[in-house]
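1. Have a look at this prediction, sequence included:
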Amino acid sequence: MVALIKAAQLLLSLSILVVLHEFGHYWAARAFKTRVEKFYLFMNPGFSLFKKQIGETEWGIGWLPLGGYVKISGMIDESMDTEQLQQPPQPWEFRSKPAWQRLIIMLGGIIVNLILGFAIYSMVLLVWGETVLPAERIPYGLEVDERLKPLGFEDGDQVVSINGETPASFTEIRRSLFFDPVSEVELTRNGERVQLVFEEDLGQFLVDSSIRRPFGLRVPALVETISPGSGAEAGGLMPGDRIVTLDGAAVGFHGDVLEYLRAHPATDIEVGVIRGAYARLQLTCRTDSSGALGFLQKDPMTMPEFQLEERTYGPGEALVSGFALAWTTLEEYVLSMRFLFSRSGASQVGSLVTFGSIFDAGWNWEIFWRNTAFFSLILAFMNLLPIPALDGGHVVFLLYEMVVGRPAPDKFLEWAQTVGIVLLLGLMALALGNDIWRVITGQFG
C-alpha cells in the first residue's frame, strides 16, 4: 500500500509538471502562429488511451508514463517525422519562423518550470510556513562520516562558524559544509574551541571521495518501528526502546549502533535496552547478512530535546523567501551534479523509483508540493542541458544559427536527434538498473 501511495503521488506530481511544461511550448508556438499538431501527456507508441481533435491540435493521453510532448509542425523532434521536411516550408511551420521566435518556443517549457518552482515554494511557505532547527539547539552535535575524521572532525562536534560566518540553522551548516568553498571551520568539542583549516576545498574533497552524506544529526538510538520478520522482531525489540548496550559495550547514539551492527553480519547480538521509564532488558537479536537488525530510527525532529523553530510568512515574505528557496535549491542541485563525475558517479543515477521514494508514506500535501517544486526545477535544468532530443539541444542549434547566420543542415539535425535519443535511453537504462539493484539490496528500506 505504501508503494502505491508513493507511486500515485509521483504520477500526479510529474503529470502536473509535464502538462504545464508542454503548455509552455504550446503557448509560445501559438503566440507566433505556429501550428501544434499534437499535445500529449505520456508517450503513445502504437496507440493512445484517449485522443480528441480540437482545431488543428490532437489532444491525447498516451499509455507509457514517460513524460509527454507537443508535436510542432516543421520541426525535427523525437518523432523523427522527416516527410514533412521534404515539402516546401509553410508559413505556419516552425522552420519558417525567425530564429529568435523558435528560440522562445524551445525555451517556453523551461521558463514555465522555473516560474512554477518559485510559485509552488512561495505557496508552501505561505500555507505551511517552515520548520527549522537552529544551530544553537543541536543537543548532541554532528554525526560525521568516518572518511572525514582524518581531517579533524569527530562525532559530537558543534559548529561555531564556517569561513568566519555563523550558521543560523542545521540546514545552513549542512549546506555550507557541502556546497560552499570551505577553508576554515570553528568547532566546540567537549567544551573547548577547535579550529580546522583545510588546504583544499572541503566540498571538492567530498566529491573526490564520493561522500554524499558527510554530516548528520547525532541522535540517541530510539526505535521507531520494527520490520516484520526481522531479527529485531524475533528478538523482542519494540517501538520506543532505547538501545544502550551491544554485547555488553555501551553505545550512546544511533551511529554507534549502526557501526557495530554492520561489523557483525549474520550474528546473534546481545542488545541492552531501556523500555519505558525504568525497565532495563537484555534481548538477543540476530543481524542479517548486511548487518541490519530491521528497525527504523526515531526521527530526531520528533524528539523533545531538538527544539524546533516554527516560522510563518505573510504574502510578501513568502514571495521573497520562495524565490530564495527556489534559487538555493536549484543551485544545490546543479552543484551536486559534480558527483556524477566522481568515482562512484554512475551508481548515483536514479530512475522514477528513486524519485518516488522521497514522497511521504501517507499523503502529506506539504511534502507533495515541496517535492513537486523540486522536480519542477530539476525538469527545467535537465531540459536545458545541451543534449540533442532535449530542449537544450535545440537551443544550442538555434544559437549556432543566430551567430553563424544559417541553420545546421537537416541531415545533421536528424543524426544529432538520433544520438540524443540513444544517450537518453542509455541513461534511463542505467538509472533503472541502479534502482533495481537498490531494491534487491534493500536500500529503499
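-> Good, I have the coordinates. Numbers count the residues shown, from 1 in each chain.

2. all contacts plus neighbour counts: C-alpha atoms, from now on.
-> Will do.

3. what does the strand or helix carrying residue 255 rub up against?
-> Counting by DSSP states H and E, the secondary-structure element that holds residue 255 is helix 254-262. Residues lying outside helix 254-262 but in contact with it, judged by Cα atoms under 8 Å, 6 or more residues apart in numbering, are 143, 218-222, 243, 246, 251, 287, 290-293, 297.

4. One more to weigh against that first structure:
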Amino acid sequence: RLLIMVGGVLNNFLLAIFIYAGMVWYWGEQYLPFTSATEGITYSETAHKAGFQDNDIPLMADGDAVRYFDSDQLKIAMAKEVKVLRGKKDTVTISIPDQFVLQVNSDLENGEPFMSCNVPTIVKATMPGTGAEKAGFQEGDKLVAVNGVATPSFTQFTEQLKKNSGKTIPVQLIRGEKTVTTQAEVDGDGKLGFEVLADVSKLFKTEQHSYSFFQSVPRGIEMGCSQLVSYVKAFKTVFSKEGAKNLGGFGSIGHIFPDEWDWYSFWSITAFLSVILAFMNILPIPALDGGHVLFLLYEMITRRKPSEKFMEWAQTAGMVFLIALLLFANANDIYRFFIK
C-alpha cells in the first residue's frame, strides 16, 4: 500500500530526471562564467542595498564555490554569506539579509533580475522603414553612445533611447576599426527598430559540456536532486508574510514560459514542474499522497487504522485547505498582473 501511495510522487521525480538526462544528452550544457562577463555585471537595487556593487564577481556562497550565471544565481540569492572579488584583487564578504531571496523573486516578476551580464549593443538586423535603417546601421555595428552619453550595455542603451523618444539624435557606433557617428530617429516608444545580437556564445567565452548517453543519466539524477533541494529551501519562505505574497497560480505558471516557442525552455520548465509536483504531493496534507502516507505510517506504528469518521473529516479539511490555497494563489496572480 505504501509503494502504491508514493508511486505518483516517485513517477513525477523520475520523469524530471529522465527529462534532464535527455536534455544534457541532446543539447549538452552551456555555461557563462562570471569571469567571462567582459562588459561587466550589473546588480539590482535590492542587491545594492544588500551590499553588492556593480562588477562584483561572486566567488563563494556559504563556503561553496560559484562560477556560472545560469546555475549559481539562485544559490547566491539564498546564501547567508557571499564572497566576491571587488576590483582586481580585493575580496569582500557580504552578509545577506533575511528575506533577500523573496525580494529577488519579487523583482524578477517585475522584469528586474538580481544580477545580469552586461551585453553590448550589437546590431544583428534592421527593420524596414525604421530609424535604424534610415541611419544606415549595418550588421555587426556596436552602438556605444546615445546623444553623447556612453552606453556600454544594452540596458543603458535602451534607457537613453527612452529618454529621447520622438527625437532625432546622434548615435555613436564602432564599425570594424572605425568609430562613426550618425543621426538616428527614435520613435515614440523609444526604439530605433533593429534586432540586437543576443547569442551569448557569440558575445562571450562560454564553456560547453557534452555528455554521452551513459554520462547523461548520472547528470540527470544530479540535476533532479539539486533542483529538489533548491525548491525545498525556497519553500521555507512561503510561511513568511513576504513569501505568501509571492505565491502564484496558473498565471504565474504560464508567465515562466517564453514568448516564443523553444523546445529547450519547454523541457526545462516541464522537468522543473515535475519536481514541484513530486515535492508538493508528498507533503503531509490530507487529500494528497503525503497525507495518505502519514495515516498509513500511523497505522503501521499503532497497528490500528484511523476511524472512518476521522478519515472523512481529515479528507474534507485537506480539500478545503487545498482549494483555499488555490484561490489565494490565483488571487495573487490577478492582483499582480491586473491591479498592482
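-> Yep, that arrived. In this text, all values refer to a predicted model and were calculated from it rather than measured experimentally.

5. From the contacts of helix 254-262 of structure 1, keep the buried residues only.
-> Neighbour counting by 16 or more other Cα atoms under 10 Å classes 143, 218-222, 243, 246, 251, 287, 291-293, 297 among these as buried.

6. how about residue 321 of structure 1, what's its match in structure 2?
-> Using TM-score structural alignment as the criterion, the counterpart of residue 321 of structure 1 in structure 2 is residue 219.

7. for that match, helix, strand, or coil?
-> Assigned with DSSP: H, G, I helix; E, B strand; the rest coil, residue 219 of structure 2 falls in the helix class.

8. show me what contacts it?
-> 20-21, 24.

9. Now flag whichever of the buried ones among the contacts of helix 254-262 of structure 1 is closest to residue 26 of structure 1.
-> Compare each of those with residue 26 of structure 1 using Cα to Cα and the shortest gap goes to residue 297, at 47.4 Å.

10. Show me what residue 431 of structure 1 lines up with in structure 2.
-> With TM-score structural alignment as the criterion, the equivalent of residue 431 of structure 1 in structure 2 is residue 329.

11. Need the contact partners of stretch 133-153 of structure 1.
-> Residues lying outside stretch 133-153 of structure 1 but in contact with it, judged by Cα under 8 Å, 6+ apart, are 154-159, 167-171, 173, 196, 211, 213-219, 255, 305-309.

12. and the end-to-end length of that stretch?
-> For stretch 133-153 of structure 1, the first-to-last residue distance is 21 Å (Cα to Cα, to the nearest Å).

13. helix or strand for the counterpart of residue 15 of structure 2 in structure 1, which one?
-> Residue 15 of structure 2 maps onto residue 116 of structure 1 when the alignment is built from TM-score structural alignment. Secondary structure here is read from DSSP H and E; on that basis residue 116 of structure 1 sits in helix 99-128.

14. ok, now residue 71 of structure 1?
-> If you go by DSSP H and E, residue 71 of structure 1 is part of strand 57-72.

15. those helices in structure 1, which residues are they?
-> For structure 1, the helices identified by DSSP state H occupy 2-31, 99-128, 170-179, 202-208, 231-235, 254-262, 315-336, 352-357, 365-384, 391-404, 410-440, in order along the chain.

16. thinking again about what came up before, tell me the buried residues in the helix holding residue 116 of structure 1?
-> Quick answer for helix 99-128 of structure 1 (16+ other Cα under 10 Å): 99, 101-126.

17. packing partners for it?
-> For helix 99-128 of structure 1, the helices and strands in contact under the criterion 3 or more Cα pairs under 8 Å, 6 or more residues apart in numbering; DSSP states H and E are helix 2-31, helix 315-336, helix 365-384, helix 391-404.

18. Now the second one: buried residues?
-> Spelled out, it's helix 315-336 of structure 1. 318-319, 321-323, 325-327, 329-330, 333.

19. quick check, distance from it to the centre of its chain.
-> Averaging C-alpha positions (Cα atoms, centre = their mean, to the nearest Å) puts helix 315-336 of structure 1 15 Å from its chain's average.
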